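[1] quick one, what's the 3D model for this:
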Amino acid sequence: MTDPMILTVAPNGAYKRRTEYPHVPQTPEQLAQEAQRCLQAGAAMLHLHVREADGGHSLDVGHYRAALAAVRAAVGQAMVLQVTTEAAGRYQPPAQMAMVRELRPEAVSVGLREIDRPETGDAALADFFGWLVRERVMTQVILYDVADLRRWQALRSAGTVPDAPWFLLFVLGRYSAGQTSSPHDLLPFVQAHTGGEPWAMCAFGASEHACAVTAAALGGHVRVGFENNLLLKDGRPAADNAALVAQAAEAARCLGRPLATAEQLRERFMPA
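    Presented below is the predicted three-dimensional model:
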């Protein structure tokens, strides 16, 4: 049977502000409304960032709890809610890991290069990943290039990262000129990926949809949204995140791939 495609939406990110992009959701209420629309369009997981009152990036546990409560009230259990540990130039590994331990979220994304620092050390890294496994937190590991993927593989081989149902995210275009991406950027990741973990991609810039179609065709999963791109496949501004989700959902249907449900994600990545 064809592997159902996991379609995730990243509706806001750490940097885009409503003063520049009026449709980027920031408050708990705005995130809840956007989540409802994206669920109807086909997304099974929401990757959310929370903001301070001035719109700046935050890892505040109280802000997260308020946003998660609002979104959960809007969508029930029909979406997996994933928080981020992104540093965005404001946070260091101890604070990033402490936030996750205090919040105990259903799902989290972790940028490997952000927490795998010399000052962290392998012992603390092993303790953190071990805690994620014991707490059954669905964890997506963010990898920005093949060097990140090789480091992940080394940590797995050394036993620093235990065996578990990890989920990888290959990021295209984050460190390219002008933060633009191409479907070709996915190929080095796919060729170097030998560990067998399921993977998804996100892509910066106007080629997001082309990259998503390529990932879906190669058996991967897809994350779209205003965090990385504001444009439809024809170059017009997207009215909301749901429009980007709908494009990706239609591509999956054209490829004969059903869309995964939140229940299927929980069964796959958070087994009892």
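[2] C-alpha only now, for contacts and for neighbours.
    OK.
[3] burial count for the closest residue to Gly42 other than its chain neighbours?
    Residue nearest to Gly42 in three dimensions, not counting chain neighbours: Ala249, with 6.0 Å by Cα to Cα, 6 or more residues apart in numbering. As a burial measure, the neighbour count of Ala249 was computed by other Cα atoms under 10 Å and equals 24.
[4] mind checking what secondary structure Ala249 has?
    Classification of Ala249 by DSSP: H, G, I helix; E, B strand; the rest coil places it in helix.
[5] quick one: it from Thr84, how far?
    Applying Cα to Cα, to the nearest Å, one obtains 23 Å for the distance of Ala249 from Thr84.
[6] again, but for Tyr175
    Counting by Cα to Cα - Tyr175 and Thr84 are separated by 19 Å.
[7] looking at the two, which is more packed in?
    Taking Tyr175 and Thr84 together and counting by other Cα under 10 Å, Thr84 has the greater number of neighbours (24 against 13).
[8] can you tell me the element the closest residue to that one other than its chain neighbours falls in?
    The spatially closest residue to Thr84, leaving aside those adjacent along the chain, is Ser109, at 5.0 Å (Cα to Cα, 6+ apart). Counting by DSSP states H and E, the element that carries Ser109 is strand 107-111.
[9] to check against the first, give me the structure of this:
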Amino acid sequence: MLQVCLNGARTAADSGVVPLTPAALADAARRAVAAGAQDVHVHPKTPCGEDSLSPRVVGPVLEAIREAVDVPVGVTTGAWAEPDPGRRAERIASWTVLPDHASVNWHESGADTVAEALLARGVGVEAGIWAGTPAAARFAASPLAPRVLRVLAEVIDDTDPATAPTTARALLADLARVPHGRPVLLHGYDGGAWPVLRLAGELGLASRIGIEDTLTLPDGAPAADNARLIACAAELTGGVPGA
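    Here you go, the predicted model:
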């Protein structure tokens, strides 16, 4: 499975190619799916460009994207959008339009609380396990581990193309000791995005690419949009098999 991550926490200050509005996100999703993406991950944003879990922000983004594509669509529940986990759970309970799945970062406080709120509403949970954090150990101790949709093995802090794959292999080894039995999606960030995606292809794992993870193509040239990133990833990996 090849997922497109449309925008992430990036804003217009990072690049003019970051889609922000519901209409722009829907168009970006449509073109990315046409290029080979099989799943969408998006950060709904306020008019000021800040990530938000408000139903007034999440709903219109999901509706716009679903009018454009017929693939699963997921959102973030990152603590930067709402620091208090209890408040995050309340936001999830207030959603009027539900995503197919949502990512929960297990190194963040209250991950189980947030995941429980999602599962209670029938929303799949992507368990975000960041390398270099206590996330793998916390996930191993969570009773929710076997219930998540998939595990996101995320190499976020190591953006060195030379070392990111090694960091990724170490993270996968940590996760192999966790009896979760769920599919794994492996991805990197910035300089590590393409090397880690290549590793995912070699290992037969699902992966993702998009403006959230990198603003450049494999040759270092600026990416025009998410669709171009997805097209390059599909060429490099054959679409990246996996769940």
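[10] hang on, the earlier thing: against the second structure, where does the strand holding Ser109 of the first structure fall?
    Against the second structure, the aligned range for strand 107-111 of the first structure is residues 101-105 (TM-score structural alignment).
[11] how much does the matching stretch stray from the first structure?
    Stretch 101-105 of the second structure: mean distance to aligned residues in the first structure after superposition is 0.8 Å, counting by mean Cα distance after the TM-score superposition for the first structure.
[12] now which residue in the second structure aligns to Ala43 of the first structure?
    Here Ala43 of the first structure is matched to Ala37 in the second structure, going by TM-score structural alignment.
[13] ok, now which ones touch the aligned residue in the first structure for Trp194 of the second structure?
    For Trp194 of the second structure, the equivalent position in the first structure is taken to be His209, counting by TM-score structural alignment. Neighbour list for His209 of the first structure: Val224, Leu232, Lys233, Leu244, Gln247, Ala248 [criterion: Cα atoms under 8 Å, 6 or more residues apart in numbering].
[14] looks like Val213 of the first structure contacts Ala249 (just checking).
    No - using Cα atoms under 8 Å, Val213 of the first structure is not in contact with Ala249, being 9.7 Å away.
[15] for Ala176 of the second structure, see how far away the residue nearest the centre of the second structure is.
    Most central in the second structure under Cα atoms, centre = their mean is His41, positioned 5.1 Å from the mean C-alpha point. His41 of the second structure is 25 Å from Ala176 of the second structure, where distance means Cα to Cα.
[16] one step back: what's the farthest-apart pair in the contacts of His209 of the first structure?
    Taking Cα to Cα as the measure, the contacts of His209 of the first structure reach their widest spread between Val224 and Lys233, a distance of 11.8 Å.
[17] compare these two (neighbour count), which wins?
    Relative neighbour count places Val224 above the other of Val224 of the first structure and Lys233, with 31 against 16, counting by other Cα under 10 Å.
[18] any idea what that one aligns with in the second structure?
    Residue correspondence to the second structure (TM-score structural alignment): Val224 of the first structure is matched to Ile209.
[19] so what's its match up against?
    By Cα under 8 Å, 6+ apart, the neighbours of Ile209 of the second structure are Leu2, Gln3, Val4, Cys5, His187, Ala193, Leu197, Asn226, Leu229, Ile230, Ala233.
[20] cross these against helices and list the overlap.
    Among the contacts of Ile209 of the second structure, the subset assigned to helices under DSSP state H consists of Ala193, Leu197, Asn226, Leu229, Ile230, Ala233.
[21] just put those residues in JSON lines and tack on distance to Ala93 of the second structure and neighbour count.
    Listed next are these as JSON lines, based on distance: Cα to Cα, whole Å; neighbours: other Cα atoms under 10 Å:
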{"residue": "Ala193", "distance to Ala93 of the second structure": "33", "neighbour count": "30"}
{"residue": "Leu197", "distance to Ala93 of the second structure": "34", "neighbour count": "27"}
{"residue": "Asn226", "distance to Ala93 of the second structure": "31", "neighbour count": "30"}
{"residue": "Leu229", "distance to Ala93 of the second structure": "34", "neighbour count": "27"}
{"residue": "Ile230", "distance to Ala93 of the second structure": "33", "neighbour count": "28"}
{"residue": "Ala233", "distance to Ala93 of the second structure": "35", "neighbour count": "27"}
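[22] closest to Arg10 of the second structure among those residues?
    Minimum distance to Arg10 of the second structure across those is 13.2 Å, recorded for Asn226 (Cα to Cα).
[23] ok, now which ones touch the closest one?
    When contacts are counted by Cα under 8 Å, 6+ apart, Asn226 of the second structure is found next to Val4, Cys5, Leu6, Ala28, Ala29, Arg31, Ala32, Ile209, Gly210, Ile211.
[24] Glu126 of the second structure: which of those is nearest?
    Cys5 (13.2 Å).
[25] the first structure: which residue goes with the closest one?
    For Cys5 of the second structure, the aligned position in the first structure is Ala10, judged by TM-score structural alignment.
[26] and for that match, the neighbour number?
    A total of 22 residues lie near Ala10 of the first structure under the criterion other Cα under 10 Å.
[27] same question, Ala224 of the second structure
    The burial count assigned to Ala224 of the second structure is 15, neighbours taken as other Cα under 10 Å.
[28] just give me the match in the first structure for it.
    Using TM-score structural alignment as the criterion, the counterpart of Ala224 of the second structure in the first structure is Ala239.
[29] in a strand, that match, correct?
    No - secondary structure of Ala239 of the first structure, determined by three-state DSSP: coil, with no strand assignment.
[30] which residues touch it?
    Under the criterion of Cα under 8 Å, 6+ apart, the contact partners of Ala239 of the first structure comprise His23.
[31] how near is it to Gln26 of the first structure?
    Relative to Gln26 of the first structure, and taking Cα to Cα, Ala239 of the first structure is found at 16 Å.
[32] same deal with Pro165 of the first structure?
    Distance, Pro165 of the first structure to Gln26 of the first structure, by Cα to Cα: 31 Å.
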